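Asker: Got a predicted structure here, sequence first:
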Amino acid sequence: MGKVIGIDLGTTNSCVAVVENNAPVIIPSTSGAMTTPSVVAFTKKGERLVGESARRQAVTNPDRTIASVKRHMGTNWHMRIDGTDYKPQTISAMILMQLKKDAEDFLGEPVTEAVITVPAYFNDVQRQATKDAGRIAGLNVKRIVNEPTSAALSYGLNHGEDQKVMVYDLGGGTFDVSIIEIGDGVIEVLSTSGDNHLGGDDFDERIVSWIVSEFKKEHRVDLSKDFAAMQRIKDAAEQAKKELSATDQTQIMLPYLAQVKGEPVHMDLTLTRAQFERLVSDLIDRTEGPVRSALSDAGISPAQLGRVLLVGGSTRIPAVQQKVRFLTGKEPSQNINPDECVAKGAAILGSTLAGTGLVSAGTGKNLLLLDVTPLSLSIETVGGVATRLIERNSTLPVRYSKIFSTAAPYQTAVDIHVLQGERPMARDNKTIGKFKLKGIKPAPAGVPQIEVTFDIDANGILKVSAKDLDTGKQQSITITADDRMSEAEIEQAIADAQNYAGQDEVRVKAVDLLGEAQKLLSQADQAIQAGKKQMDKGLRKQLKNDTAALRRLVVKCRLEKVDEGQLDQIRAAREQLEGTLSQAGR
């Protein structure tokens, strides 16, 4: 078997590593650098450029250059160039092919297998899209692994002591935080959280906006519609950001940036670190929520952390490091390379999967990796409730089954509606798949036994199946890229659950109460019908009135607008009807 390479497929830069002589090493790019820009370009002559060569020509060829495609994974985004539509998987595959070629040149042998990393908060569709990109590139993707987990794997190899570690991963386009326990050769992810649309690109954009605004103030020229000028500004903004990690101020000089009345206009601006920190302070503050959420889900306090690892180029920003100190009370560890550790961890996992696993320091045991799923998975049940089968932060791989039944009498088919997210009501979560189980043996409501099974593999990719235990009929679905969940939607999943926790609680109570009320109304209708002759006329009239009163409240109740006051009215009407029904039964 050949070598299994580890690939960190990044938003801004990508990196590839392999295990050589029992240690992970970074494979240099064709230009000799340790990382490869995640940029693809098409020249007007039809040539395809990948990496550094694509990045260098972006200024003169902006509308045929694609960067930061990782932010579009799992969506229907595409870019049309020369009559061809390029999807995120296709562009990502081009980057992966370049990394594969670099690895083959380095090793002197063909490479066909890889472990590829993704943000911990990538959903099922995004993971599948990444795996598809690997397949397009000619790679058998042995495992999709979360980036913070991979970084911890790289760190855990060289540190034998048992400890809980926070991985704070702020890259070019995504932010993840994971709490990971390392001990006795086992690396176990306790929790994960994040923001799929927060990273270095957003920091760059703030500097770009500032530059455009300053230039407009000074020269009364709006550069935002000038493609070539904007590409130069973007490059200058990224460079300024990097320089401000080491210096207190930087000079942004761009000669011949525009023309005013036929005369060339040059840019010469000074940006201080303090100004930059003011521009991005709210972005840095956005990392606080996921950090606190991950600690809470892991059930630990910052004081219980043994180490905080910084991953991703954006963690070099001093204000980011200061935020981490404030949130954890700890000095972040400086003994791993934030650009390389994710790829090295992936290479370690690849070596382990190939059967040539490395051993952890101190214990001498083979490393065992236990990862988690980032979001809860549910199916829709009666009343529009999202009934969870797998909770977020469940250890992978995971398989869970639950028995359900029919809601209406003599149903011969049921719709299985698969959801992802943290809200208790189905409509507030994201639909990631639907399928129908047919051939159910006709029976009264509640009699058929339908077993629904969720199966998530080690890559975090989901398969859902439903089986009628009486007839043995079965139907299943593997969630594919046709069932898309956008980055904005997944970002909101946890936040919405927190913001609307009170509202959600009322809705869940309403579903239960309405279900009980409907049963009572059915009993009352039967009693009225059965007691036409023998029931006291006054009691029968009271029973009819109480039934009508409860039915009016139930019909009027709208889950999207329900409040505690309405629920109290329904409870009171239900109690009144129960009392009258009890009298009628004596």
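Answerer: Structure's in. What do you need? Residues are numbered from 1 along each chain as shown.

Asker: going forward, measure contacts between C-alpha atoms and count neighbours the same way
Answerer: Fine.

Asker: can you tell me how far Arg273 sits from Thr381?
Answerer: 53 Å (CA to CA, to the nearest Å).

Asker: gap between the longest helix seen in the chain and the chain center?
Answerer: Using DSSP state H, we find that the single longest helix of the chain is helix 501-530. Mean-position distance between helix 501-530 and its chain equals 36 Å (CA atoms, centre = their mean, to the nearest Å).

Asker: try stretch 9-25
Answerer: Distance of stretch 9-25 from the chain centroid (CA atoms, centre = their mean) equals 23 Å.

Asker: Got another one to weigh against that:
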Amino acid sequence: MAVQSSWYGIDFGTTNSAASSMTGDTKETVRQINYGDDEGRPFPSLVAINKETGEVITGREAKTHRNELEGEYVYFSSIKSIIANDVSYEIAGKKWTPIDIAAEIFKGLKEKIGRERTCREAIVAVPVGFTADKKRNLREAARRAGIDVKMFVSEPTAAYCSNYAALRSYHHVAVFDWGGGTLDVAVLEIEGGRVYELATEGMQIAGDDIDLKLARKMHLEFCKQKGIAKAFEDIDVVSKDILIGRCEDAKIELSDDEDYARINLNNYDELGTVRGMIEYEQFSELIEPEINKAMFCLKSAIEKSGLNRANIDCILCVGGSSKLRPLKERLISEYGADMLFYPKMVMWDIAKGASLISMSSGTYGLNQNLGLMLSDGEFYTLLNKGQLLPCREKKISVALVTDEKFAKFVFTDSKDEKLRSFVQNVKVPAGGFYEEQFVLSCFIDDDNLFRLKVQSSQFMKTILHTWTYDKLKVFYDLEGR
């Protein structure tokens, strides 16, 4: 009997998480398998810890029973947003950090996978601009769950890879990934089975913020109805969560071509039974600022890529918030209906894309040059475009040609100012003598972080400066060349 292999991808989301595998005897015979909750949906990124015993409940069970468990359990949601925070929580005699809590979500996903097979390593998708500290802590959380993170991929790029078969004829694709926690936009170039990231952009306003905004609006309406003045922040946690959940449902209804949505609660804090309704026009006007910001984010990413609207062949829309009717109307108005592509299995796209990258051997590389601007205006390349990642440390020696007390270095990715993604000026102390030597060393690690170190050849090779850059442009090889 042939031994089956599995290649795993994980979408560790703010609101929901999901795992997907490409499983089969060979890469030619694989089938996709999704892992979420027992109802066939993604795994809610929710962790509940018993205040007395320390028992942990995660996922759909924690979400379904929240109303009845709120008093006995401490609830944590959106843990990805605080994964790098230096905080801890004392629960049942144990100190819990964000890493510990995130590890429970990974454990929950691994348990779902483990009913059929074992997951020991995976590629994990993260938002655009996910910081070095967040990647490091998320990697540690996965490790505590027994999962080795092979590499990180940006969520919009993973979403494209999931739809590669349908979109492979397009040369330039803008991925618009608007979920519960963030908006991530990536402008991609597809050529010869490789996916090149040309530019990325993101913002922290997303579906959860819209749900909260709508809940505040309805809370004010309920207070007016009942003649009670009570701040939204003072409403009990259970009532507040139920209202936010009802507002999320209303948001979905209004995006499904409904003219209005009702929001009714029977035991809303001291206000008791409340009844409300929001019409589509009111909803559209309410979220217009968020839609404007999202559209600007898309436009900014396209401009950063060096392209314009005429050069974009398709806009791939993923994430629950990308289905908002006011957003669709704006996208159609500005780009045309033929430009938009909405996948059918959007809730699994990011995890599936990560698993496809894993199956293609996870080959990826640098899609930009990294180097120094020299005093004569020339560009000296430290790491070349096309360099496979991660890469080994590279060292060069440079000499100070003056007797100044400081040496100045300018790190960037292009000689042309218009094409530069970044400019980093580094100033380090010098001994004040002619032709003093400095050693520059750099490499890119498993977390796609460019790490730089400047040392003096004098003074016992003292490290004078360190710097990391976490917004690299990369490419992914989907056809295993």
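Answerer: Perfect, thanks for sending it. Predicted, not measured: the structure shown is a model, and the values here were computed from it.

Asker: quick revisit: buried residues, the longest helix of structure 1. List them.
Answerer: 503-504, 506-508, 510-511, 513-514, 517, 520-521, 524, 527-528 (16 or more other CA atoms under 10 Å).

Asker: Check stretch 291-311 of structure 1 too.
Answerer: Buried positions in stretch 291-311 of structure 1, judged by neighbour count with 16+ other CA under 10 Å: 291-295, 298, 302, 305, 307-311.

Asker: so that stretch aligns onto which residues of structure 2?
Answerer: Here stretch 291-311 of structure 1 aligns to structure 2 at residues 298-318, judged by TM-score structural alignment.

Asker: From the rest of the structure, what touches the matching stretch?
Answerer: Stretch 298-318 of structure 2 has contacts (CA atoms under 8 Å, 6 or more residues apart in numbering) with 159-160, 170-179, 185-187, 198-201, 323, 335, 339-343, 346, 349, 419.

Asker: likewise stretch 130-147 of structure 2?
Answerer: Residues outside stretch 130-147 of structure 2 that contact it (CA under 8 Å, 6+ apart) are 83-84, 99-100, 102-104, 106-107, 110, 119-122, 148-149, 152, 447, 449, 470.

Asker: picking that back up, I'd like to know which elements the longest helix of structure 1 is packed against.
Answerer: Applying 3 or more CA pairs under 8 Å, 6 or more residues apart in numbering; DSSP states H and E, one finds that helix 501-530 of structure 1 contacts helix 537-556, helix 564-584.

Asker: Where in structure 2 does the last one fall?
Answerer: Residues of structure 2 aligning with helix 564-584 of structure 1 are absent, taking TM-score structural alignment as the criterion.

Asker: which strands and helices sit next to that helix?
Answerer: Using 3+ CA pairs under 8 Å, 6+ apart, helix 564-584 of structure 1 is in contact with helix 501-530, helix 537-556.

Asker: could I get those as CSV with distance to Ser68 of structure 1?
Answerer: Listed next are those as CSV, based on distance: least, CA to CA, whole Å:
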stretch, distance to Ser68 of structure 1
helix 501-530, 34
helix 537-556, 49
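
Asker: ok, back up a step: between Arg273 and Thr381 of structure 1, which one's more packed in?
Answerer: Remark: of Arg273 of structure 1 and Thr381, Arg273 carries more neighbours, 22 against 19, as counted by other CA atoms under 10 Å.

Asker: Report the separation between the more buried one and Glu243 of structure 1.
Answerer: 9 Å.

Asker: joint contacts of these two?
Answerer: Common neighbours of Arg273 of structure 1 and Glu243 (CA under 8 Å, 6+ apart) are Gln249.
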